[in-house]
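Chemist: The sequence isn't on hand, but the structure is:
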């Protein structure tokens, strides 16, 4: 069994608190879908009654001594002006030195940064808080373009739904893809989402008079993934110079046009691998990679697996259900 300490605080969001207790501890699901080897305990600096952001109170029985003894320490959120208490700071350092992993979900990354254990390293957080987090902790490299960042000993995620993705990622790493997929099915959520926070979602094409030229250019690119899209042609769709388009696109998405386009192509390839019997060569052509070799290279770089392995894993789960 792996012991998990989930750190609560006065004013916590009950949704964020429920994610690790539900995914790892199976609390409150009402479903019988097997046991996971995690023992989850919610703790706080001062055990007792805590208020929540939803207007009701919760009772926490355990103190920070739970953190010092835990194998996995989860901060399911945090308040930007809330300092780590000396006792909590010491307990986290003791546990980390012993080999415990630290997890910061959404603004829980603030608590992770405050420990000093990620100075000079890279963490993730909700895109809307990334610039403030970077300013508050200049020694930390902050990402806002991915659902989670896993450093081995420290795992941090983007906000809200990405906390579910991150906890499923932990289960996948600890117990394998099958366990994570079975759990995701019970939770009625996707078993794996990787890459950018701006996930591929089919959306209606706006009219030519759309007020946001970058959004219009993004939609145009999504509907032309099977063609070569060079930056000059793409910027003309937004009626901008190449330089202005690149700057505005990064302001809008937090990433470069080329990187965003690669993510869209990869996500579309992943969708086709899961939902069709098309060959890898055909999918490469339909998603603009051009060749199976190029698709395999980029697919592995973005998702950490091969197209064939991804399809086999997905089909294996579906066929055995």
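Modeler: Cool, got the structure. Treat the numbers as computed from the prediction; the structure is a model and nothing was measured.

Chemist: contacts, neighbours, all on C-alpha from now
Modeler: Noted.

Chemist: any idea how far residue 180 is from residue 85?
Modeler: Relative to residue 180, residue 85 is positioned 34 Å away (CA to CA, to the nearest Å).

Chemist: Quick check: residue 9 is in a strand.
Modeler: No. Counting by DSSP: H, G, I helix; E, B strand; the rest coil, residue 9 is not part of a strand but coil.

Chemist: wait, doesn't residue 96 sit right on residue 112?
Modeler: No. Contact criterion CA atoms under 8 Å: residue 96 and residue 112 do not qualify, at 11.3 Å.

Chemist: which neighbours do these two share?
Modeler: residue 102 (CA atoms under 8 Å, 6 or more residues apart in numbering).

Chemist: Counting neighbours, go ahead and name the busier of these two.
Modeler: The neighbour comparison of residue 96 against residue 112 (other CA atoms under 10 Å) goes to residue 112, with 26 against 22.

Chemist: Find the nearest non-adjacent residue to that one, please.
Modeler: Distances taken as CA to CA, 6 or more residues apart in numbering put residue 104 closest to residue 112, at 6.2 Å, once the chain neighbours are dropped.

Chemist: Got another one to weigh against that:
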């Protein structure tokens, strides 16, 4: 598939590099092509860098995926030529992604009317007031509406792009790229944007990390909270507090997501038999696996598999 990133003068180098890191690194095995398009061949970026765009903005009209990584300022009108390219991409059925303040561009182009969307939490109120027909979720890391995706600020753009890569090339490929980027592959779109975390490097933080990584490595285990608390040398209440501050929710819900992710990875890698997939990913049976898919994704496993390849 051809992926295009829309660049503009005074773009953030980090925001520009986000989709390039996920889709354009040499270790990516999926064969996707990614290009940077701009109406100016030489662009100044924040931080004093100057970059050259390889293609004009009109080259985006042949792309399967069009990504708008942020915008300079919510109080500055978006470039009319960028809005036009985003509109045309939406009209022809391309996947359109607005990272961070890029959601403002998608809304300005009319692509978010009646849809759910997110943006950086600090600008979510402005976004909602400016575009009242958009269902704004100020808490989500990213939102996938099928053809249209939006993400919250900065680092959550990586989560959104990895999620899209999983749609395009399978969860196994997305997890492999995440490991190369030294990123956790488990951040779902509904994880809160802002979490309070224990002090990095504290002994309690390391113990909680060991527990979570152990459960991630083998999600078929079902230790009780009391057993985990004893292993961590904490009270049950203290462990629950540390886990919640670390993952933004309950251990049970997190473990369900881990098991679901393991099942997705097995399905995309070619493992057959729902009963076998269920047991090897930590679900008691195939019925529980199907129920988890419907509850979390609104799809059966078969329907989810059919949507893993786009274009």
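Modeler: Great, that's in hand. All of these numbers come straight from a predicted model, not from anything done at the bench.

Chemist: Just give the TM-score of the two.
Modeler: Here the TM-score for the pair of chains, by TM-score structural alignment, normalised by the length of structure 2, is 0.66; 242 aligned residues with a CA RMSD of 3.7 Å.

Chemist: The residue nearest to residue 112 of structure 1 -> structure 2?
Modeler: The alignment partner of residue 104 of structure 1 in structure 2, by TM-score structural alignment, is residue 98.

Chemist: I'd guessed its match sits against residue 106; true?
Modeler: Yes. Contact criterion CA under 8 Å: residue 98 of structure 2 and residue 106 qualify, at 6.3 Å.

Chemist: can you pull the contacts of residue 122 of structure 1?
Modeler: Neighbouring residues of residue 122 of structure 1 by CA under 8 Å, 6+ apart: 140, 141, 142, 143, 149, 151.

Chemist: buried sites along stretch 267-275 of structure 1?
Modeler: Neighbour-count burial for stretch 267-275 of structure 1 flags 267, 268, 269, 270, 272, 273, 274 (criterion: 16 or more other CA atoms under 10 Å).

Chemist: quick one: the spatially most central residue of structure 2 and residue 4 of structure 2, what's the gap?
Modeler: By CA atoms, centre = their mean, structure 2 has its centre lying nearest to residue 160, at 2.3 Å. Counting by CA to CA, the separation of residue 160 of structure 2 from residue 4 of structure 2 is 15 Å.

Chemist: Doesn't residue 68 of structure 2 belong to a strand?
Modeler: Yes. Under three-state DSSP, residue 68 of structure 2 falls within a strand.

Chemist: Touching, it and residue 8? I think so.
Modeler: No. With contacts defined as CA under 8 Å, residue 68 of structure 2 does not count as touching residue 8, sitting 9.5 Å away.

Chemist: any chance of the buried residues of stretch 267-275 of structure 1 in TSV, with distance to residue 135 of structure 1 too?
Modeler: Output for the buried residues of stretch 267-275 of structure 1, formatted as TSV (distance: CA to CA, whole Å):
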residue	distance to residue 135 of structure 1
267	32
268	35
269	37
270	36
272	40
273	41
274	41
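
Chemist: Tabulate those residues in TSV, adding columns for secondary structure and distance to residue 193 of structure 1.
Modeler: As requested, those are exported to TSV (DSSP: H, G, I helix; E, B strand; the rest coil; distance: CA to CA, whole Å):
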residue	secondary structure	distance to residue 193 of structure 1
267	helix	9
268	helix	12
269	helix	13
270	helix	10
272	helix	15
273	helix	14
274	helix	13
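
Chemist: what residue of structure 1 matches up with residue 154 of structure 2?
Modeler: The equivalent of residue 154 of structure 2 in structure 1 is residue 160 (alignment by TM-score structural alignment).

Chemist: Settle this for me: that match is touching residue 18, isn't it.
Modeler: No. Between residue 160 of structure 1 and residue 18 there is no contact, the gap being 11.1 Å when judged by CA under 8 Å.

Chemist: Please, where are all the helices along the stretch 151-300 of structure 2?
Modeler: 156-169, 171-180, 203-217, 225-232, 236-247, 251-268, 274-281, 286-297 (DSSP state H, counting those that start in this stretch).

Chemist: Among those, which comes closest to residue 194 of structure 2?
Modeler: Minimum separation from residue 194 of structure 2 across the helices of the stretch 151-300 of structure 2 (CA to CA) falls at helix 236-247, 10.1 Å.

Chemist: From the chain's centroid, how far away is the closest one?
Modeler: Helix 236-247 of structure 2 sits 24 Å away from the centroid of its parent chain (CA atoms, centre = their mean, to the nearest Å).

Chemist: That one vs helix 225-232, what angle?
Modeler: Following axes from the mean of the first three to the mean of the last three CA atoms, to 10 degrees, one obtains 80 degrees for the angle between helix 236-247 of structure 2 and helix 225-232.
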